[in-house]
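*Asks:* Show me the folded form of this:
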Amino acid sequence: MSTTAVVKKNTYFDSVSLMSVSTRANQLPDVEQAFVAMGTEMNKGVLSNLGLLTADLRAAGTGDLMIVVEAGEGADQAALLAEVEALLVQKAPGASGADTVTYRTVDSAARGIPGANLAIVAVNGAYAGREARKALENGLHVMVFSDNVPVEEEVRLKQLAHSKGLFMMGPDCGTAIINNVALCFGNAVRPGTVGVVAASGTGAQEVSVRIHALGAGISQLIGTGGRDLSEQVGGIMMIDGIRALAADPGTSVIVLVSKPPAPAVQDKVLAEIADAGKPVVVYFVGGSEEAVTAAGGHFAASTQDAALQAVRLGSDSHAAVEELAAKQVDEVCARLAPEQRYVRGLFCGGTLCDESMYALLEVSDNVWSNIQKDPERRLAAAVPVSGTPSSTSATTTSPTAARTR
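*Replies:* Purely as a prediction, here's the structure:
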């Protein structure tokens, strides 16, 4: 086995493109493992865990592209590296031809595309705020896929968007479904009457696919970015999202999804429920049922519970929904063997890991994880499964290796 690592300075690609490139690179003949990602600390941590972090890769900056190719003995490393680099500039099948106009600035695109009303920003975080501001100033809703945007800049952008009656989804907003069009990471779910506002991408995706599995569909799915319910940001976009869905004739039920919000921000968000005029299901991981109920909302204890309640509230066929949900649970249980002793999880979504851990903690305190608040039950990085405690309780882990942004 031989490994080649290259750092391409000041070469930025968004993580959606790089995940596609990595997938195709790993399918090349003779490639044992390929890793193509920006030089963020998170990605360097992944390489370190894999034993592939060289001194050159460690020195890479957030605007530098890292390419690592691990190949079998005798493989032509130079040729393989050239093939991987070629993938970075290949157009996807069905990509636009020579008659397509390429706009170099947000301003020129806004002028050149009549009727455009939304911009997706996926550039280096150092420049994302500037481009988002240009889009807002041109009257465009914005979805900022980029991360590493200072929270102070996020607040300024969201305040500007609010003042203009626009959405500023993000930063670090990975998914949305607007008018039945999936943006960035979007799931193939049917149209329907359930609207979702979420400060968690994976949480929003999980709720949407569970709603689909229960026979209902999504009217709008508005991502806010993971920091929206922090004390600094104050829930600006979640509140605007609730109000927009409340006014949307195509939405009959609203679902809110977030990791634990700041207490004061949670109170502000829940205060919107009374004026929504529609049922509002609230799934805040580890949230307070008492607070949600007091505000007039419907408390959900999990993504499945949130989906089930949303579908139930928007349907006259309660019995059919309950029967389908019970059938899904039975199908999972049927796959379990009597001798099974452990629950082990490997997650690429923080919300899903949090949700699983909280659910398991309700039945046992012997839950081990790399996100455990109890230091005595915290898993260190790269601990093999065989190294975890021998017990009959559950184990859950959420390594950062699956995160590439």
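*Asks:* Please count neighbours and contacts with C-alpha atoms only from this point.
*Replies:* Will do.
*Asks:* How many residues are close by Pro338?
*Replies:* For Pro338, the count of nearby residues is 6 (other CA atoms under 10 Å).
*Asks:* again but with Val280, I slipped
*Replies:* For Val280, using other CA under 10 Å, the count is 31.
*Asks:* For Leu324, see how far away the closest residue to it other than its chain neighbours is.
*Replies:* Excluding its sequence neighbours, the residue lying closest to Val280 (CA to CA, 6 or more residues apart in numbering) is Ile254, at 4.7 Å. With the distance defined as CA to CA, to the nearest Å, Ile254 ends up 21 Å from Leu324.
*Asks:* the more surrounded of those two?
*Replies:* More neighbours surround Ile254 than the other of Ile254 and Leu324, with 29 against 15 (other CA under 10 Å).
*Asks:* To check against the first, give me the structure of this:
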Amino acid sequence: MVEPALKIPAPVNVVRPNTYVDSVALMRVSGALTALPRVEAASLVMGTPANRRILADAGLLGDEGSRARPNDLLIGLRCPPDAVDEVLAELDRLLRQSWSDPTSEPAAPGGEQPRSLAGVSDGARLALVSTPGPYAAAEALKALRRGMHVFVFSDNVPVEEEVLLKTEAHARGLLVMGPDCGTAVLDGVPLGFANAVRHGRIGLIGASGTGLQQVSTLLHSYGAGVSQVIGVGGRDLSARVGGASMLDALDLLAADPGTDTIVLVSKPPAPDVARAVLARAAGTGKPVVAAFLGADAQEAPGVRMAHTLRGAAEAAVGVRSESTTGTALAPAPAPAPAPGTLTPGIELDVGRTWLRALYAGGTFAYEARQFLVGRDVATGPGPGVPGSPPRLPSRHCVLDLGDDVFTAGRPHPMIEPAVRTPWLAAALRDPSTAVVVVDVVLGHGGADDPAGAVAGVVAAELAALRTAGEQPPVVLGFVVGTPDDPQDLNGQVQALREAGVTVLDSSTTVAESVADILTTIDGGAR
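*Replies:* Modelled structure (predicted):
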């Protein structure tokens, strides 16, 4: 007998002409709709050609959606036909709530918030751009010409336009953060995804949003604080862009009387760009710590190189302790277990083999891979089709679930943690899985209860395995946040621990522990 093929429901598209919604609101609403009981998938995008291709790849584009224009709001749903009206009603409610957010900036005196840069007062110093990528550069250029620094949250901006913007900004003595910039804290004001961190005298500059969040929150936990957190966009240190914004940000922090120490965070820069950045850093006259993860950059005078995110925070605290008198800083955390030893309380099933690291933060995935050099590690999913259950590779895998290959037609897992749920369930159910890794990122812009989605799946799957008489895989995790973040750091950690997650202090400590576990497995624990 031949089994019938899996039938994926046809998508439902709704197009709302000339309706613009910014990308953050679109991701939040998409996540909320996906969580509805009768909705299998939901995605809200502007109807640009690139977004239509993304929906098509996710199996969420039909005939009506293919005719959407860039200024149209395009809604892609996979749900029963009789649920569509209910979903659209909830969508409208969520959009009204998003636009009337009581935490948003107040309207200008005597009127509504300006709807374009033309309506902004001449005294404004910063513009946040969150439009579809093809239009972001034009809006950013308008802001620069009005004398404003620009935070460009938008992605899919051509690199040629990024170079143009940063050249214009440099000529005007301004700064472009981005494109695809996820994190900044400027004069205490968080932008994008950022944590509630203590004010202090350490300035951070990074081409990595989650890397900046990890370092800033570790500094907070050590008793230190930050003066500014400046994101520059993931391509800034590429050969094409040349580190334009990081160089300008270094000049700004060098001249800032409120900054004593500077920390740089990035994945490996282009070699010539790394040399230029380190030379500029050495010329600031201030102590600088550089964490170029995976790079083989040489130290410059006055620049201390760090090889991990935790190492960057520890080095910055050490520099502050050495260079500042009268400032009490908390001691650095206890060192990680010596190589070859396991984190206390971890028990391995000798029949299990593979690592399944499922990160929401791309930099955490990159840092983890540093500890696995020489091992066969997959960085993408196993074979599958749009709309089908996730398939894990038959080897170790370290996945960035915020990458475009996973988020096509879906919100980012930092905004909607349930996006990771099927991957987590698949990893826990796989009898070959030895170790599962999860990260939970708190702060402004993030989900209200990111640990809740993880804890629910972990608790249910581990209980099912124990009921079946099986020893479950080890589950390691870490939480990026501070007690002042809106999600309640202690409650998030407690929820994970009660579910069966071994929670460690940082992304670095988890990566070190994973390397030790795999060494133990390879050494004959099977």
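*Asks:* Drop the TM-score for these two in here.
*Replies:* Put the two chains on top of each other and the TM-score (TM-score structural alignment, normalised by the length of the first structure) is 0.82; 384 aligned residues with a CA RMSD of 3.4 Å.
*Asks:* thinking again about what came up before, okay, and the residue nearest to Val280 of the first structure sits in which element?
*Replies:* strand 253-258 (DSSP states H and E).
*Asks:* Which residue ranges of the stretch 251-400 of the first structure form helices?
*Replies:* Taking DSSP state H, counting those that start in this stretch as the criterion, the stretch 251-400 of the first structure carries its helices at 263-270, 273-276, 289-294, 303-313, 318-333, 350-361.
*Asks:* before we move on, back to that, if I pick whichever residue in the second structure pairs up with the residue nearest to Val280 of the first structure, what's in contact with it?
*Replies:* Counting by TM-score structural alignment, Ile254 of the first structure lines up with Ile262 in the second structure. With contact set as CA atoms under 8 Å, 6 or more residues apart in numbering, Ile262 of the second structure has these partners: Ile202, Gly203, Leu204, Ile205, Leu253, Lys286, Pro287, Val288, Val289, Ala316.
*Asks:* and the alignment partner in the second structure of Val321 of the first structure, how far is that from Val288 of the second structure?
*Replies:* Under the alignment (TM-score structural alignment), Val321 of the first structure maps onto Pro331 of the second structure. Distance from Pro331 of the second structure to Val288 of the second structure, counting by CA to CA: 20 Å.
*Asks:* same thing with Asp187 of the second structure?
*Replies:* In terms of CA to CA, Asp187 of the second structure sits 20 Å off from Val288 of the second structure.
*Asks:* Now the spatially most central residue of the second structure: closest residue in space that isn't a chain neighbour?
*Replies:* In the second structure, the centroid-proximal residue (CA atoms, centre = their mean) is Gly361; its distance is 4.1 Å. Sequence neighbours aside, Thr210 is the residue nearest to Gly361 of the second structure in space, at 5.7 Å (criterion: CA to CA, 6+ apart).
*Asks:* how near is the corresponding residue of the first structure for the one you found to Gly223 of the first structure?
*Replies:* With TM-score structural alignment as the criterion, Thr210 of the second structure lines up with Thr202 in the first structure. To Gly223 of the first structure, Thr202 of the first structure is 10 Å away according to CA to CA.
*Asks:* So which of these two has more stuff around it?
*Replies:* Of the pair Thr202 of the first structure and Gly223, Gly223 is the one with more neighbours under other CA under 10 Å, namely 32 against 20.
*Asks:* Which residue in the second structure aligns with the more buried one?
*Replies:* Checking TM-score structural alignment: Gly223 of the first structure goes with Gly231.
*Asks:* Could you pull up the residues touching the nearest residue to its match once chain neighbours are set aside?
*Replies:* Distances taken as CA to CA, 6+ apart put Gly206 closest to Gly231 of the second structure, at 5.0 Å, once the chain neighbours are dropped. When contacts are counted by CA under 8 Å, 6+ apart, Gly206 of the second structure touches Leu212, Val229, Ile230, Gly231, Val232, Gly233, Met246, Leu264, Val265, Ser266.
*Asks:* Dump these into TSV; add distance to Pro422 of the second structure as well.
*Replies:* Output for those, formatted as TSV (distance: CA to CA, whole Å):
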residue	distance to Pro422 of the second structure
Leu212	28
Val229	34
Ile230	34
Gly231	31
Val232	33
Gly233	30
Met246	38
Leu264	35
Val265	31
Ser266	30
